[in-house]
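> Predicted model and sequence follow; I will ask about them next.
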Amino acid sequence: MKNHPIALYIDLLFCLVIMPLAIRLLPVDRWIATNTAFLLTLVAYVYVLYFVYRLARLPKLFMQKKYLQIVLLLGILAGVTELLTYFPMPAERITDNIRQVEARMHIRTQTIWFFFLIVTGFSLAIELTFELFRQILSRQEVEAEKNKAELALYKAQINPHFLFNTLNTLYALVLSGSDKTESAFVKFSGILRYMYSQSSSEFIPAEQEVDYIRQYVDLQKLRLNHHTQVELTTEISNGQVPIPPMILITFVENAFKYGSSADTDCTIRLLIQADEKLFLFQTENAIMNIPKEKGHGIGIANCRKRLELLYPGRYTLQTDEADGIYRVKLEIRIKEE
């Protein structure tokens, strides 16, 4: 919290409010007249002591296990405080009764040590609070950097996964000699431009993601025959709602991978809704191809991790299978309540 305005306000509070009020507890009027040098020295010492503590930052030294430095500093400050108790009395006061002199010296000693303890306690309390805030902010920065790195990793894993599946589609069209091959490559190049133009974006407008899904669906339709019907429904009241790029593609891919057939009638249904508060995505498809392995690989796992990092506690992702129908439902609360 170096050079933070709050630290400056605390210092001003101590120097201009707390210490003047504490000094008023002393017999200031009498000491100004009879013991001016001691009073000025005491006031100067109190302020110097405070800023020594603030500059030394004892809690930080303690966290760094620099115990010897702490002991040396406290020893030096205690020694200086003890020396201040021997500040000479004015010559005219020494002529007083010896008991009166001893009483005044005792009061001065108590006053000096009282201010030492007050300044020490206040300074350490303030610096300990600041150090706790520093630790919290440091952990938050580390966590933010970690989350950013993890998001970059998950996005990097999604892109090759998508490319592999899409290239398989193009390869099948080429092998079959389909007249749709040229159109498929045009759509594929558009999808690639989207992927790499948004590779560094954490959020994009929902309408861009929907357009990307629509291009992907059109690309898949080129390889499908009349047995597989695709229904894509979009209800976007606000196309500028921010969502993570390529957050939906895994579920769309799976719907086509496991829900399409070349010889049996089937339907793949996709629904996307978005407004200022809620983003909803649903898929529904008959299971026409049984996965060889349980689950759908890293795609869905990565999607869950991205959602957890970006929307902790603000999303629900449900997948279920019943009567040969596989369903996915993703809800994201755009704004925190």
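Arrived safely, thanks for sending. Numbers count the residues shown, from 1 in each chain.

> use CA for all of it now, contacts and neighbours both
Fine.

> Does the helix or strand containing Leu170 pack against any helices or strands, and if so which?
Here Leu170, judged by DSSP states H and E, is contained in helix 98-176. Helices and strands touching helix 98-176, by 3 or more C-alpha pairs under 8 Å, 6 or more residues apart in numbering; DSSP states H and E, are helix 36-56, helix 58-63, helix 67-84, helix 181-197, helix 206-223, helix 249-259, helix 298-310.

> Make CSV from these and add distance to Leu151 and mean neighbour count to it.
Shown next, in CSV, are the helices and strands packed on helix 98-176 (distance: least, C-alpha to C-alpha, whole Å; neighbours: other C-alpha atoms under 10 Å):
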stretch, distance to Leu151, mean neighbour count
helix 36-56, 39, 16
helix 58-63, 32, 16
helix 67-84, 41, 14
helix 181-197, 15, 15
helix 206-223, 18, 19
helix 249-259, 15, 20
helix 298-310, 6, 17
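
> before we go on, here's another structure to hold up against the first:
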Amino acid sequence: MKKAHFTYLHIGYWLILWLKELLFGFQTFNIGDLNFASIASTLSVKLITLLFPICIFYTNFLVLVPMFARRKRIILYVISLIILFSLLAPIHKYVYATLLPQKFSWYSYVYLDKLNFWLSFQTLLFENYVYIFFSIAISYVGEYFETQKKQQELAKEQAVTELAYLKSQINPHFLFNTLNDIYALTYQKAKEAPEAVLKLSELLRYMLKESNDRFAPIEREIIYLKNVVELYEIGQKGIAYIDLEINGDEAGKEIAPLILINFVENAFKHGIVNDAENPVKINLSINESDFNFEVSNKKNNDYKDKTGGIGLANVQRRLALIYPDRHKLVITDENDTFTVNLNIKNI
């Protein structure tokens, strides 16, 4: 509950309580006795008497419970309550035995002549013990919800931090390899070098711009994916066999940026790309509600990577954080082929 709503709730409660006491107060008058003076007197009396429960409630709620009860200092809490009622007892005695009778001709108790410190103490306790328990309950309930809110905020901050870290780990191998390929092309003065530099600049621009956003348009992710494939083909000097197929209408749809590239890089890094009969297959299809992405490649069993699939673990964690209940990732590792199938619902 917002603090403003909480404040309005408190004000509303005490206002309703004051109006209720006013109704009971006016019932003691005959219709003919009601006038401006009697109404003003009743309003003042009921407001003054309401100050005792308000003082007890908020002193306990804002000071005593947080300082002692919630810190398990029960003895100190009980002592503080006794001190509070001891301080209020003389004021109570003065208000009910002197102020109200003399200034407003208002007599609340039949035992006013016997009202003393101890009797005022007991009267305060008897009339306001409900507010003591009420303030304790509200304080503990408020603490519970505040703790839940902080835990949710902390979990959100941790997720954002973790996502930022995971994004920072994306593409280092691919970029270094691409730079090496471009260096070789420029050294050889190959005609593909300018095109490769242009595509790499587009990749870097996309990575810097979109990686800070939670989602990016799918059409931009597809352009990024195509540039990656074309750069890889340039680096392989035309002996890379990659089938990229895109179906469906991506207009108006979004996806977490730099998710798909991990699967493609994994296929390039661990698969055989120079076999015309077994090309790397990349299939992306989009319909009204689902997004499907599949990458399959022939395995290069002669190549062993010591990093152990860090990229796939990275993207699996990102998917779990961004699409916790909306995605299905199936990784099939067979003797000769490796296939990744990703489905995202309600894209």
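Noted; the coordinates are in hand. This is a predicted model, so every value here is computed, not measured.

> Report the TM-score for the pair.
TM-score for the superposed pair, counting by TM-score structural alignment, normalised by the length of structure 1: 0.79. Supporting figures: 325 aligned residues with a C-alpha RMSD of 3.9 Å.

> now the helix holding Leu170 of structure 1 and helix 298-310, what's the angle there?
On the basis of axes from the mean of the first three to the mean of the last three C-alpha atoms, to 10 degrees, helix 98-176 of structure 1 is oriented at 150 degrees to helix 298-310.

> can you give me how far helix 98-176 of structure 1 is from the chain middle?
With C-alpha atoms, centre = their mean, to the nearest Å as the basis, helix 98-176 of structure 1 stands 10 Å off its chain's centre.

> Ok, stretch 18-27 of structure 1 next?
Using C-alpha atoms, centre = their mean, the offset of stretch 18-27 of structure 1 from its chain centre is 44 Å.

> And stretch 228-243 of structure 2, by the same measure?
How far stretch 228-243 of structure 2 lies from its chain's middle: 43 Å, per C-alpha atoms, centre = their mean.

> Stretch 237-250 of structure 1 too?
The chain centroid and the centroid of stretch 237-250 of structure 1 are separated by 22 Å under C-alpha atoms, centre = their mean.

> and the end-to-end length of that stretch?
In stretch 237-250 of structure 1, first residue to last residue: 24 Å (C-alpha to C-alpha, to the nearest Å).

> same check, this time on stretch 56-76 of structure 1
Taking C-alpha to C-alpha, stretch 56-76 of structure 1 runs 13 Å from one end to the other.

> So what touches that stretch?
Applying C-alpha atoms under 8 Å, 6 or more residues apart in numbering, the contact partners of stretch 56-76 of structure 1 are Leu124, Glu127, Leu128, Glu131.

> Among those, which one has the most neighbours?
Glu127 (21 neighbours; other C-alpha atoms under 10 Å).

> got a list of what that residue touches?
With C-alpha under 8 Å, 6+ apart, Glu127 of structure 1 has these contacts: Arg54, Arg57, Leu58, Pro59.

> Could you dump those into a markdown table and include distance to Glu231 of structure 1?
A markdown table is the format used below for the contacts of Glu127 of structure 1 (distance: C-alpha to C-alpha, whole Å):
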| residue | distance to Glu231 of structure 1 |
| --- | --- |
| Arg54 | 67 |
| Arg57 | 65 |
| Leu58 | 67 |
| Pro59 | 63 |
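
> what's the closest of these to Met89 of structure 1?
Arg54 (31.3 Å; C-alpha to C-alpha).

> Thanks a lot, catch you later.
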